[in-house]
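Undergrad: compute the structure for the input listed below.
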Amino acid sequence: MTFAYLCLFLSLHVIRVRSSEDWCYDILNTCDAHSCGGTQAWKSIEECGGNKQSPINIVTRKTVLDEKLNHIVFHGYDKGHSYALNNTGHSVQLTLTGPNDITISEGGLGGTYLAAQLHFHWGSTSTFGSEHSIDGERYPMELHIVHKKPTGRSAAGSSGEAGSIAVLGFFFEVQTNNNINFDPIIKELPKIQAKDSTVTLNDIILQNLIKDVKTDNYYRYEGSLTTPPCSEVVTWTVFPDPIKIGESQLKEFYTRVYYSSDAIMTDNFRPVQEIGSRTVYRSGVEAILSHSTFVFFSLVVAYFVSAP
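TA: Next up, the predicted model:
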């Protein structure tokens, strides 16, 4: 039995993840009896073996237009607040809860959702690191802004009703120049290198972080949290227009932060999951605008043709 085959055997047949707190990404999977097993071992954790798991690969030609997916209303995104930035041991997270409510509504969400936190997923280079992909294309990093219904369970909870959590997913695209809107977060990364370390950021305006994105253009599907317990309670909104970020800024994520004292935090993404019988819908705002424009010009042409 070769060493590589032995590792695979141990990962799939010996290792068992005990709880939703005992898991890791593939980069930390090792060939020993104490290994966490990587993402393959997640299937034994609560809902991680379900049939509505996230992330997925969005095949654009198979998406279905839904004109009910209109403008998303962002409330409080334009206000500056102080938030705690911390190293969770799996990502860099900004806690958004506090006295100032930040919400999203409309956009076919069927209610108002309260912002809970945002976090990032990245790779080990500037080439790939996103969780979702579009037509097989992956991006170097992905931002998730997690919201929950005010009467629902915690966004990190292991149970709840379908649609009790709404997550906005944003891709990143590398450019030469730095994106100054992310400087307040990136310059503090050296202070949260260790797991569970925290620092306070002041006057953070969420709208500035996503200003590159056309928020009327998005995909929508029903899925799960992308980390254990993988609860299948998430309404996903994924925006194809990427946020711009400097290559040197991106590098700070995969060189500054650590899972543990001897393991740098890289490749903290879950592989794409089977979409199964689910449908991915695309927003109808642009289609509605295009139709309205067509109708307008048709009326103009008809007027001049019929004019004496």
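Undergrad: going forward, measure contacts between C-alpha atoms and count neighbours the same way
TA: Will do.
Undergrad: ranges for the strands of the stretch 101-250 of the chain?
TA: 103-106, 113-122, 133-134, 141-148, 165-175, 198-205, 219-223, 234-246 (DSSP state E, counting those that start in this stretch).
Undergrad: what's in contact with the first one?
TA: What that stands for is strand 103-106. Contact with strand 103-106 is made by 70-77, 111-115, 147, as judged by Cα atoms under 8 Å, 6 or more residues apart in numbering.
Undergrad: for the comparison step, fold the sequence that follows:
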Amino acid sequence: MADSMTEESDYYPGKDDLDWGYQEVGKEPKEGVEWGLLFPDANGEYQSPINLNSREARYDPSLLDVGLTPNYVVCRDCEVINDGHTARIILRSKSVVTGGPLPRDHEYELHEVRFHWGKENQRGSEHTVNFKAFPMELHLIHWNTTLFNSVEEALAKKNGVLIIALFVQIGKEHLGLKAITEVLQDLQYKGKTKIIPCFNPNTLLPDPLLRDYWIYEGSLTTPPCSENVTWILYRYPLTISQLQIEEFRRLRSHLKGAELPEGNDGMLGDNFRPTQPLSDRTVRAAFQ
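TA: Here you go, the predicted model:
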């Protein structure tokens, strides 16, 4: 795989110096939160995330003609990163997904996993379902290796990027994510990275029999907010423990020793973008 997305490039090489952040919950937007000023794509009509209205989603039985087939393999020497905005797992394995609503015979390779969470359990997910938020949402970010040579090349291109999203609820411990939550204490500050010997992305998918999902066309939910992203959102959430989500909430959004602006506790969380207008898009559902 073209290993072109480095730890610092995030999605947009050369734009590291453009500082962006998230609006604090319950407060007026602060200077610098207006992404559209720095990243014009953020002003587009087909932005993500959105609210999924289950009554308005259109049931499309053709989505079940060909099953969505993830063929993920265990990743050795995965890199886990605190980039100051989120926790990321960079995968080095040839994990792919095909079928379902994707173009026929096209392969999408899993490049990384990102997490979005709230500082409290009643918020945190980027997408909402009937205006209900989950405490966390994770994104499996794929790019089309049939058409493109790198993630950067695939961005903002038709059929270039696929993001499979899963909502996360609080309950029993998630054994597959234990490999990640156990090392988060070593990644407390921005810029910290850790290589973990083994991670199985299959554990992030619901039971293969739970084929219910929504699909729509949107954008990246972080700058540069490029559009032409295909979103597949599973209806059934994953479950992690309260202790596991607390490990994410201990991460910090700043470099070790950095001076923080007044009123900023430096804790990483509430790193979700508000929902965006649906405009004239249709959300399709693989279930009734």
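Undergrad: let's verify the alignment partner in structure 1 of Pro70 of structure 2: helix, strand, or coil?
TA: Alignment note (TM-score structural alignment): Pro70 of structure 2 maps to Phe74 of structure 1. Following DSSP: H, G, I helix; E, B strand; the rest coil, Phe74 of structure 1 is assigned to strand.
Undergrad: where do the helices sit along the stretch 151-300 of structure 1?
TA: Assigned by DSSP state H, counting those that start in this stretch, the stretch 151-300 of structure 1 shows helices spanning 183-186, 206-209, 247-256, 285-306.
Undergrad: TSV for those helices, including distance to Pro240 of structure 1 and mean neighbour count?
TA: TSV is the format used below for the helices of the stretch 151-300 of structure 1 (distance: least, Cα to Cα, whole Å; neighbours: other Cα atoms under 10 Å):
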stretch	distance to Pro240 of structure 1	mean neighbour count
helix 183-186	23	15
helix 206-209	15	17
helix 247-256	19	18
helix 285-306	14	12
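Undergrad: and Gly129 of structure 1, which of the ones you listed is closest to it?
TA: Nearest of the helices of the stretch 151-300 of structure 1 to Gly129 of structure 1, taken as Cα to Cα: helix 247-256 at 10.0 Å.
Undergrad: have a look at how far, on average, the closest one is from structure 2.
TA: Helix 247-256 of structure 1: mean distance to aligned residues in structure 2 after superposition is 1.3 Å, counting by mean Cα distance after the TM-score superposition for structure 1.
Undergrad: that helix aligns to what range in structure 2?
TA: Residues 242-251 of structure 2 are where helix 247-256 of structure 1 lands, counting by TM-score structural alignment.
Undergrad: give me the contacts around that stretch.
TA: Residues outside stretch 242-251 of structure 2 that contact it (Cα under 8 Å, 6+ apart): 82, 87, 117-119, 170-171, 173, 178, 181, 184-185, 187-189, 267-269.
Undergrad: hmm, try it at 7 Å
TA: Lys119, Ile170, Gly171, Thr181, Leu184, Gln188, Tyr189, Met267, Leu268, Gly269 (Cα atoms under 7 Å, 6 or more residues apart in numbering).
Undergrad: tell me the residue in structure 1 aligned with the last one.
TA: Residue mapping for Gly269 of structure 2 onto structure 1 gives Thr266, with TM-score structural alignment as the criterion.
Undergrad: what's the neighbour count on Lys192 of structure 2?
TA: 16 (other Cα atoms under 10 Å).
Undergrad: counterpart of it over in structure 1?
TA: Lys192 of structure 2 maps onto Ser197 in structure 1, by TM-score structural alignment.
Undergrad: for Ser91 of structure 1, see how far away that match is.
TA: The spacing between Ser197 of structure 1 and Ser91 of structure 1, counted by Cα to Cα, to the nearest Å, is 12 Å.
Undergrad: related to what we said a few turns ago, which residue packs closest to the match of Pro70 of structure 2, ignoring adjacent ones?
TA: Ile104 (4.8 Å; Cα to Cα, 6 or more residues apart in numbering).
Undergrad: burial of the residue mapped onto that neighbour from structure 2, as a residue count?
TA: Matched across to structure 2, Ile104 of structure 1 falls on Val97, judged by TM-score structural alignment. By the criterion of other Cα under 10 Å, Val97 of structure 2 has 21 neighbours.
Undergrad: check Tyr189 of structure 2 too.
TA: Number of residues near Tyr189 of structure 2 (other Cα under 10 Å) recorded here: 25.
Undergrad: Glu188 of structure 1 too?
TA: Counted with other Cα under 10 Å, Glu188 of structure 1 comes out at 17.
Undergrad: again, but for Leu37 of structure 2
TA: 11.
Undergrad: and for the helix or strand containing it, what are the contacting residues?
TA: With elements taken from DSSP states H and E, the one containing Leu37 of structure 2 is helix 35-38. Contacts to helix 35-38 of structure 2, defined as Cα under 7 Å, 6+ apart, come from residues Trp20, Ala42, Asn43.
Undergrad: which of these count as buried?
TA: Trp20, Ala42 (16 or more other Cα atoms under 10 Å).
Undergrad: nearest to Val161 of structure 2 among the contacts of helix 35-38 of structure 2?
TA: Ala42 (16.6 Å).
Undergrad: that closest one -> structure 1?
TA: Looks like Ala42 of structure 2 aligns to Cys48 there (TM-score structural alignment).
Undergrad: next, that match: secondary structure please.
TA: coil.
Undergrad: residues contacting it?
TA: Trp42, Pro228, Pro229, Cys230.
Undergrad: coming back round to it: residues contacting the match of Lys192 of structure 2?
TA: Asn86, Asn87.
Undergrad: dump the helices of the stretch 151-300 of structure 1 into a markdown table; add distance to Phe128 of structure 1 as well.
TA: Converted to a markdown table, the helices of the stretch 151-300 of structure 1 look like this (distance: least, Cα to Cα, whole Å):
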| stretch | distance to Phe128 of structure 1 |
| --- | --- |
| helix 183-186 | 19 |
| helix 206-209 | 20 |
| helix 247-256 | 11 |
| helix 285-306 | 29 |
